[in-house]
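[1] curious how this folds, go ahead:
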Amino acid sequence: MSNVRARLLAVLLVLCGVLTVTGPPSATAGTALATAVPDALAFDGTPLTVSGGRFVDATGREVVLRGYDVSGEAKLAENGGLPFASVADARKSATALRALGGGNSVRFLLSWAYAEPVRGQVDTAYLAAATAQMGAFLDAGIRVYPDFHQDLYSRYLFDPDSWYSGDGAPQWAVDLGDYPDESCGICLFWGQNITQNGAVKAAQYDFWHNAHGLQDSFLAMAEQTMTYVRQHLTAEQFAGVLGFDPYNEPYAGTYDSGQTSRTWERDLLWPFYVRFRARMDAAGWQDKPALVEPNLFWNANIDSQRQEGGLLDAGTLGSRYVLNTHFYDQKAISAILMWGKAADGQYVTDFGTVRDRAAAAGTTAVVSEFGHPLTGTVADKAPTVLKAMYQSLDSRVKGADWWTTPAASGPVLSGQQWQWDIYHGRHHELMNGNPDKVLTAADAWNDEDLSAVRLDDSGQVTLRQDARLLDRLYPSATAGTTLAFTYEDRSRDGSTTLTWNPVPASLPNVAQLVGSGQYGLLAWRSNGTAAPTELHLPASFPTASTTVVSDLGTVHAPPAYTGATGIAAAPEPGGTGSRRLLLTAPDSGTVHYALVTNGATAPSASLLAAARTELSAWAAQKLG
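    Here you go, the predicted model:
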């Protein structure tokens, strides 16, 4: 990213246009462009840290990470356990993820099997390829956190003619166990192998009990991997690496006599994380958090699956650990436990549990996987399920109640949607090495179809879901503490536009300004940080059609940022063409608000002023 300033300036020049602005003197039309965007607006050469229960950047701003898991391709053998066939494909994917998907971060999948195919020997060719692919995302201004991924422990547990497959541990690790022939019995979903397949259960049990020194080998491999990544990224790239996810979806396999899910977390899972944390420190990752997952059934939404946990006995996690969990609506996926579609507020309780647990542990949280099948018998639920999940990441208050009780919103959660696989529908995977079972369709993994993207016939990355749902307005960096946030994306379920958070009739001028457009509203308390608050601007918010109503002023078609503008637009780092809205308020202890909408066409000064009056009164009453 050595040419980031030149790229940012080039995009800034494109943003110039005719501007209509009302408000304080700092928000004036036709402001001259500076020679470059200040350093605080690019990757600033320092990592994010965890402080006060938030991700915080070097300027003291509260950061929200949104993006995708990259990618389930790493589960497959066709590209040697890598997310991409080449660095060029990684660059193409990163550009699209930023510009089309609105992401500023990815969870980047790695494979133990390919990192250590021979016990005690890491494959530096694999690590070199994986590191170069990570670099493509970091160069696009996208923060990365690697994940040693596993599902069903290992592909080498499964027979060539099996109905299912796994990923994770190398063959030598499986050979040590002399496990029984795998069988899931009557299983409708691949995930049932976790609790029903004797081979999978026994292998997981062995790992957590360090049988044959398996865990020791994994940790040694992890340290070598992290050392390699640090040494082969530039300092600026490594600053964009958030931390490391040690182990995907941990589960006991089977419990010892008298053991519970909670005591398993206390006695086996948490000590593993402490050991992994020490390996991070030894590898030079001491300033980056471990993003640790509780047992995978902790926050399940089916009572028969839900288990006590959430690392309850780990004490205060603090700045060196992040609570990292997943969420899938198993009721909706089951087809029989939830007959209808998701509705406004469907998951506010589930995601509220994540917020509460992170707060009690003295850290922040990330929902590093969430999603829903896009084909099959339950695919018709996907538009509403995904909208409800994003809604609950934004706020713990459902849309119908948000304008009445915005102060109950809670922090905006970071999250990664599963998944971003550009090879969707174009795979060539020999399932379990079987040349007679070549998988090409969907995600080429146990009949899953969750990728948000694919390559079209011309080789261009194309969204498979509504862009209004995926490319969202969100506060990527807040100069202070977020008090409340909501985003009405107006995404679609077929031909129906979903509006779960309409502007109330008590704010008629705001409602007129928004009309049938999309809108978001952020309220925050400043903390004296000089750097601006930033919101990602979706492609559906072109600068010329974006309106902002704030206590900082009112602006239609925000001017380009110069470092001295109260409300402005600027490119996001990485040269992908994505943009952000900047709100500068270098005071402390003040409650600010900003409504951002694309629903207005050349709004009058009187309408902007009336909307501002309404919002100011609302903020004073509801936010204090």
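[2] going forward, measure contacts and count neighbours with C-alpha atoms only.
    Will do.
[3] helices or strands up against whichever helix or strand Val385 is part of?
    Using DSSP states H and E, Val385 maps to helix 382-394. Applying 3 or more CA pairs under 8 Å, 6 or more residues apart in numbering; DSSP states H and E, one finds that helix 382-394 contacts helix 348-360, strand 480-488, strand 492-493.
[4] show residues contacting the first one.
    Defining contact as CA atoms under 8 Å, 6 or more residues apart in numbering, one finds that helix 348-360 is touched by 53, 299, 301, 310, 316, 322-323, 325, 364-365, 392-393, 395-398, 410-411, 413.
[5] of the residues you listed, select the buried ones using a PyMOL command.
    Buried members of the contacts of helix 348-360, defined by 16 or more other CA atoms under 10 Å, are picked up in PyMOL with:
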select buried, resi 53+299+301+310+316+322+323+325+364+365+392+393+395+396+397+398+410+411+413
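[6] just the contacts of helix 348-360: which are in helices?
    The subset of the contacts of helix 348-360 located in helices under the criterion DSSP state H comprises Ser392, Leu393.
[7] tell me what angle the helix holding Val385 forms with helix 348-360.
    Interaxial angle of helix 382-394 relative to helix 348-360 (axes from the mean of the first three to the mean of the last three CA atoms, to 10 degrees): 30 degrees.
[8] so which residues make contact with helix 382-394?
    329, 341-348, 351-352, 370-374, 398, 409, 411-415, 469, 474, 485-487, 491-493.
[9] one more sequence to fold, the one below, so I can look at both together:
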Amino acid sequence: MEVVGMHGLLAAVLVAGLVAPTSAMHDLSVVDGPQADRLTVRPSAVDPADSVFGDGLGRQVVLRGYAISGSTKLAENGFTPFRSTADAAAAFATLPGSNVIRFQLSWEGVAPTPDTVDTGYLDAIAAQIRAATARGLRVIVEYHSDLMSRHLFRPDSWYTGNGMPKWAVDRLGLTGKEYCGPACVTWGQHLLTDNSGVRPAARAFWNNTAGVQDAFLDQARQALVHLKSALPERDWDRILGFEPINEPFDGGMEGLSSAQWDAQRLWPFHHRVRDLLDETGWRDKLQFAEPNVFWNSQLGPLVPALGSTPDPLHRSGIVFTPHFYDQARQLPLASPPASGAYLPNFDLIRKTARDWHSPALVSEFGAANDHGGATDTAKEITGEYQALNGLADYSPVLSGTQWHWDPYRGRHHEAQNGNPGKIRTTGDAWNDEDFSVIDQQPQLRDQAYPQAAQGDLVAFSSQALATDAAGDRLRWQVLRPGNGRDYFAGTPFALTIWQGRNSEAPTQLHLSSTLDSPNTVVITESGVHRLADLPGDPRQRTDELVRRGDRLYQWTDSPGVARHFQLIVRDPGLSDIELGELQRALSTVVAAGQNPARVFQN
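    This is a model prediction of the structure:
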């Protein structure tokens, strides 16, 4: 290993290659084993009021990946994300840096009739899941629905839905009844104004009218049992849990306040699901519970949130699982988001998760493709990842699955609501949406993040320099380590800060393609290193770094609760002397409990 900018005894020790003074040798074989896949929830040692994900090796875990995928909404695919298992394997082979996916299936696919569970459909789902777990991906199984059901719509309807099968809609007497008004400017308007089809269907589900909620849970029970039996042990190890419903909405409060509706309608449903998991062999898996979709909806200063901050569920095994989209950018007079714009929104998520005694996993966020103006795609996505990471001296690093990874973008052939005169081919082929990230610039679709930390994460910040709709690089962050100088406002970097040492297994960073360069430098409290010179296997040296593929591993061998850091910078443009000065400044500011990353606006 070439060591640059180091001096004195520390350099002599590292260059001499003395064996690290730990209770165990540095071993990378464990990081992809069963213990690494076992997910736990525990308090953070940095602030016990916060809960974090952990693995069976004792490390803190951050989950990042994509929803797979919007194609589940489409009849053309038979309500599966992929047309074949081969397509699934090909897609997962190109998924950059993800360690989790939110894998969708459909009630309509599982239960085509009231008394039938389609085991062929479930076997196809299991095979596609195995294509993911074979590549080491963790999986959240999610029943996806939007606007309740496509069967509420007619062949000539402007929009469509997905989820509830036709027999359930027939049972409610709502088949083809949708009507959101004389002008329906977006499909989401159905949630607010469609008092003929979509909203009554939602109310019926929450009230268990005609037993439709019972019917949903009955087929879910059979599906959960079947999927568990269809997945071999190592594949089952990588199933994190179950998300039973997408973007639940009330359909009308029926005189209840938002808090009362949560307590009397939504929370009882989530408790029924948790009971179901405990009874079907999923007891050790997590339930990912989403609040009312309107709880954090903000359409600018004129329209307040339509829900309220959800009270805690007060039950173990349940994870707070909100969504975030920037509806405010849809307003006529809106301006594009600036650096730091979403930090308050995601800090509200952090606060609510703290109240729940749960980590937060933001199971949907993202932005439509190729938009400029107020809905600038690059600015929205860059801002969302900036806010997921946080920029405070201490900020829980949030997990999330972006919407969505659809390899069929622009190559669909969906007859909307069964109408051969309305063949949808472009974008996502669903209600004029186009969110699939597969063709986005690498700076957006491949984000660096700490997959695991040997201790407890204190902060993480990164900058990828995506290009906005005007052709400008988004220089949205800067490092200010307290030596009177700003660093890397126009340079890609990732800074991880953690506290203590809870595991023999190393801190693990996903090395994004943006950061991978012959001139990339890694700076830690132990020294300055060239990425190109790092070995691919441990050499049993103190506090060593190893680079293997798109992962950067770092061991911290000293016990105690000291804070540690890793800064990786592409082409820093600094001399060895300047790098040494930066390394010392970072060591000082991190030890003092400060995060040198700051908001910057170009």
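[10] fetch the TM-score of the aligned pair.
    Overall, the chain-to-chain superposition scores 0.89 on the TM-score scale (TM-score structural alignment, normalised by the length of the second structure); 569 aligned residues with a CA RMSD of 2.4 Å.
[11] excluding chain neighbours, give the residue nearest to Asp156 of the second structure in space.
    Asn419 (7.4 Å; CA to CA, 6 or more residues apart in numbering).
[12] count of residues packed around the aligned residue in the first structure for the one you found?
    Residue-level alignment of Asn419 of the second structure against the first structure, with TM-score structural alignment as criterion, gives Asn434. When neighbours are defined as other CA atoms under 10 Å, Asn434 of the first structure has 13 of them.
[13] for Leu127 of the first structure, see how far away Asn434 of the first structure is.
    26 Å (CA to CA, to the nearest Å).
[14] ok, now Glu429 of the first structure?
    22 Å.
[15] ok, now Leu535 of the first structure?
    Summarising the geometry, the distance separating Leu535 of the first structure from Leu127 of the first structure, computed by CA to CA, is 34 Å.
[16] helix, strand, or coil at the residue most central in space within the second structure?
    Most central residue of the second structure, judged by C-alpha distance to the mean C-alpha position with CA atoms, centre = their mean, is Gly400 at 1.6 Å. Here Gly400 of the second structure is recorded as strand under DSSP: H, G, I helix; E, B strand; the rest coil.
[17] quick one: map it onto the first structure.
    Per TM-score structural alignment, the equivalent position to Gly400 of the second structure in the first structure is Gly415.
[18] quick one, what contacts the nearest residue to its match once chain neighbours are set aside?
    Distances taken as CA to CA, 6+ apart place Val367 nearest to Gly415 of the first structure, at 4.5 Å, with adjacent residues excluded. Shown here is Val367 of the first structure, whose contacts under the criterion CA under 8 Å, 6+ apart are Asn324, Thr325, His326, Phe327, Leu413, Ser414, Gly415, Gln416.
[19] quick check, nearest of those residues to Thr562 of the first structure?
    Compare each of the contacts of Val367 of the first structure with Thr562 of the first structure using CA to CA and the shortest gap goes to Ser414, at 28.8 Å.
[20] quick one: residues contacting the closest one.
    Applying CA under 8 Å, 6+ apart to Ser414 of the first structure gives the contacts Val64, Leu65, Arg66, Ala365, Val366, Val367, Ser368, Leu393.
[21] got those residues as CSV, with distance to Asp356 of the first structure columns?
    Rendered in CSV, the data for those read as follows (distance: CA to CA, whole Å):
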residue, distance to Asp356 of the first structure
Val64, 17
Leu65, 18
Arg66, 20
Ala365, 10
Val366, 12
Val367, 13
Ser368, 17
Leu393, 13
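[22] which of the residues you listed fall within strands?
    Among the contacts of Ser414 of the first structure, the ones falling in strands (DSSP state E) are Arg66, Ala365, Val366, Val367, Ser368.
[23] so what's the residue count around the aligned residue in the second structure for Phe207 of the first structure?
    Residue mapping for Phe207 of the first structure onto the second structure gives Phe205, with TM-score structural alignment as the criterion. Using other CA under 10 Å as the criterion, Phe205 of the second structure is surrounded by 25 other residues.
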